[in-house]
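A.B. asks: predicted coordinates and the sequence they were generated for:
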Amino acid sequence: MPLGWFAPGQNDRVPQGTAFMILIGNAGPEMFRRFSRERTPALATLDAWTKATVDVLAEDLSATAIYPFDTPPAPFLTWARAANAGHTSPLGLNIHPTYGLWHAYRAALLFPVAFDLPRLSAGAHPCESCLEKPCLSSCPVGAFDGTGYDYKTCGRHVLSEAGQDCMTGGCLARLACPVGRGYAYAPAQMQFHMRAFAEARKKDT
């Protein structure tokens, strides 16, 4: 689904010839359900399935697709700010005014012509009016302090016996956020992402 769009300026670090960008991704659990139905040995990873799916869409729309997993990585969160597609949360994740922390950018569609679409409004930053900030106090190992993320401590915890609640139920800090709870991922999706995170963190332990 489209999560934001904008006409890039000279400082937005987009590929040459881009007159308009639409950020697309998932919001809520539906994308993962489709991925689970359609995954095959050739499309076993979420990145491979995303590319195969979005490449078809891009061709149909005469657009060019780029992805967060491309090398070198593209500045998707910077583009989200340019598109007014949300705010930076104390966890460092983008917080959307509707979907909260339960969304992710999966691709950007680049067009050589601009579209006359109304500019999005990010609205008020929901974290500024959240006095208790449960996201910062819910992590069992205090990996978040509002200014940074201690991913190594987080990874060691998730890989330990004490971290099984996070591994099986999802990040407790993310789950504590009250914004967009109706779009929270289903347990299977949370476990999928936590396993991927844990696998990546094994090198840190």
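C.D. replies: Ah, there it is. Please read all numbers here as calculations on a predicted model, not as lab measurements.

A.B. asks: CA atoms for contacts and neighbours, from now on please.
C.D. replies: Will do.

A.B. asks: quick one: the residue of the chain positioned farthest from its centre from residue 171, how far?
C.D. replies: The outermost residue of the chain, judged against the average C-alpha position, is residue 161 (27.1 Å), by Cα atoms, centre = their mean. Residue 161 sits 15 Å away from residue 171, going by Cα to Cα, to the nearest Å.

A.B. asks: same deal with residue 56?
C.D. replies: 33 Å.

A.B. asks: quick one: which of the two has more around it?
C.D. replies: Shown here are residue 56 and residue 171; by other Cα atoms under 10 Å, residue 171 has more neighbours (22 against 12).

A.B. asks: just list the residues touching that one, thanks.
C.D. replies: 139, 190, 194 (Cα atoms under 8 Å, 6 or more residues apart in numbering).

A.B. asks: so which of those is the most crowded?
C.D. replies: Top of the contacts of residue 171 by neighbour count (other Cα under 10 Å): residue 194, with 21 neighbours.

A.B. asks: give me the buried positions along the helix or strand that residue falls within.
C.D. replies: For residue 194, the host element (DSSP states H and E) is helix 187-201. The neighbour-count check on helix 187-201 (16 or more other Cα atoms under 10 Å) flags 188, 189, 190, 191, 194, 195, 197, 198, 201 as buried.

A.B. asks: got another one to weigh against that:
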Amino acid sequence: MTLDGLQAQCSALNLDILGAFHPELEDLAPETCGTLVLLGPKEPGFWNTFTNSPEWQDKSPDPMDRWSTRVINTLSQQTGATALFPFGGPPYQPFFRWALASGHAWQSPVSLLVHAQAGLMVSYRGALAFRERLELPPAPSKPCDTCTDQPCLTACPSHALTGAGYDVPKCHAFLDTEAGREHLTNGCNVRRACPLSQSYGRVEEQSAYHMSIFHKGATA
């Protein structure tokens, strides 16, 4: 197995490799894991693939998680890897830690993860743990280091998400206002402000879906 070969299999499913690394003991990966590969939506095109899936069409709860489970479990069977997911807990797998360890994601100026290609739109749908130590490409440089404007710091209209941290209740309160409705439809203004996010290719319908799940969880 090579990462290029795995990428071809992932691309056919509208998944992308968002980073990979050789775990150390402190990374809390499975004991037999030689390489951990992080997977997320491949853009553009992911939303169209997902909304044509049986998980979306059957109108049952948690379609994204169910789609991820089916597709990544199938991929794990094809490759001999172990499938891991950021949902289904507690306990939860340490995906934030794994993202940082991959060298393809970092803590942004507003604390959210920022990815080398996906920017602040990064989303991890699962991971594959391989016994083998696969050959890895060089890690990219952190994009925030050369982002002189850093628009994420001033993009939040409610000032709930800034360099000082994330005031989640304040964010939800703003989304309940007339002015906040636009952000439920278009997605988080901070995530959209990131230059990398703007070139990533996520459609507004997908951002609206994630925002609805996020906000519904606070008001349920």
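C.D. replies: Arrived safely, thanks for sending. All figures in this text were calculated on a predicted structure; none of them were measured in a lab.

A.B. asks: still on that earlier bit, can you redo the contacts of residue 171 of the first structure as a markdown table with distance to residue 65 of the first structure?
C.D. replies: Shown next, in a markdown table, are the contacts of residue 171 of the first structure (distance: Cα to Cα, whole Å):
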| residue | distance to residue 65 of the first structure |
| --- | --- |
| 139 | 36 |
| 190 | 26 |
| 194 | 27 |
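
A.B. asks: three-state assignment of the residue most central in space within the second structure?
C.D. replies: What sits nearest the mean C-alpha location of the second structure, by Cα atoms, centre = their mean, is residue 123, with 0.9 Å. Under DSSP: H, G, I helix; E, B strand; the rest coil, the three-state class of residue 123 of the second structure is coil.

A.B. asks: report the contact partners of it.
C.D. replies: Neighbours of residue 123 of the second structure in contact, by Cα under 8 Å, 6+ apart: 40, 41.

A.B. asks: just the contacts of residue 171 of the first structure now: which is nearest residue 166 of the first structure?
C.D. replies: Lowest distance from residue 166 of the first structure to those (Cα to Cα) belongs to residue 194, with 7.7 Å.

A.B. asks: the closest one contacts residue 165, doesn't it?
C.D. replies: No: counting by Cα atoms under 8 Å, residue 194 of the first structure does not reach residue 165; the two are 10.7 Å apart.

A.B. asks: thinking again about what came up before, tell me the residues of the second structure aligned with the helix holding residue 194 of the first structure.
C.D. replies: Matched against the second structure by TM-score structural alignment, helix 187-201 of the first structure falls on residues 204-218.

A.B. asks: ok, back up a step: as a markdown table, the buried residues of helix 187-201 of the first structure with distance to residue 109 of the first structure would be great.
C.D. replies: Shown next, in a markdown table, are the buried residues of helix 187-201 of the first structure (distance: Cα to Cα, whole Å):
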| residue | distance to residue 109 of the first structure |
| --- | --- |
| 188 | 28 |
| 189 | 25 |
| 190 | 26 |
| 191 | 29 |
| 194 | 28 |
| 195 | 29 |
| 197 | 27 |
| 198 | 30 |
| 201 | 31 |
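
A.B. asks: out of the residues you listed, who's nearest residue 75 of the first structure?
C.D. replies: Nearest to residue 75 of the first structure out of those is residue 197 (Cα to Cα; 20.4 Å).

A.B. asks: just give me the neighbour total for the closest residue to that closest one other than its chain neighbours.
C.D. replies: For residue 197 of the first structure, ignoring the flanking residues on the chain, the nearest one in space by Cα to Cα, 6 or more residues apart in numbering is residue 155 at 7.6 Å. When neighbours are counted by other Cα under 10 Å, residue 155 of the first structure registers 22.

A.B. asks: from residue 184 of the second structure, how far out is the residue mapped onto the residue farthest from the centre of the first structure from the second structure?
C.D. replies: Alignment note: residue 161 of the first structure maps to residue 178 in the second structure; criterion TM-score structural alignment. Here the criterion is Cα to Cα. By it, residue 178 of the second structure lies 10 Å from residue 184 of the second structure.
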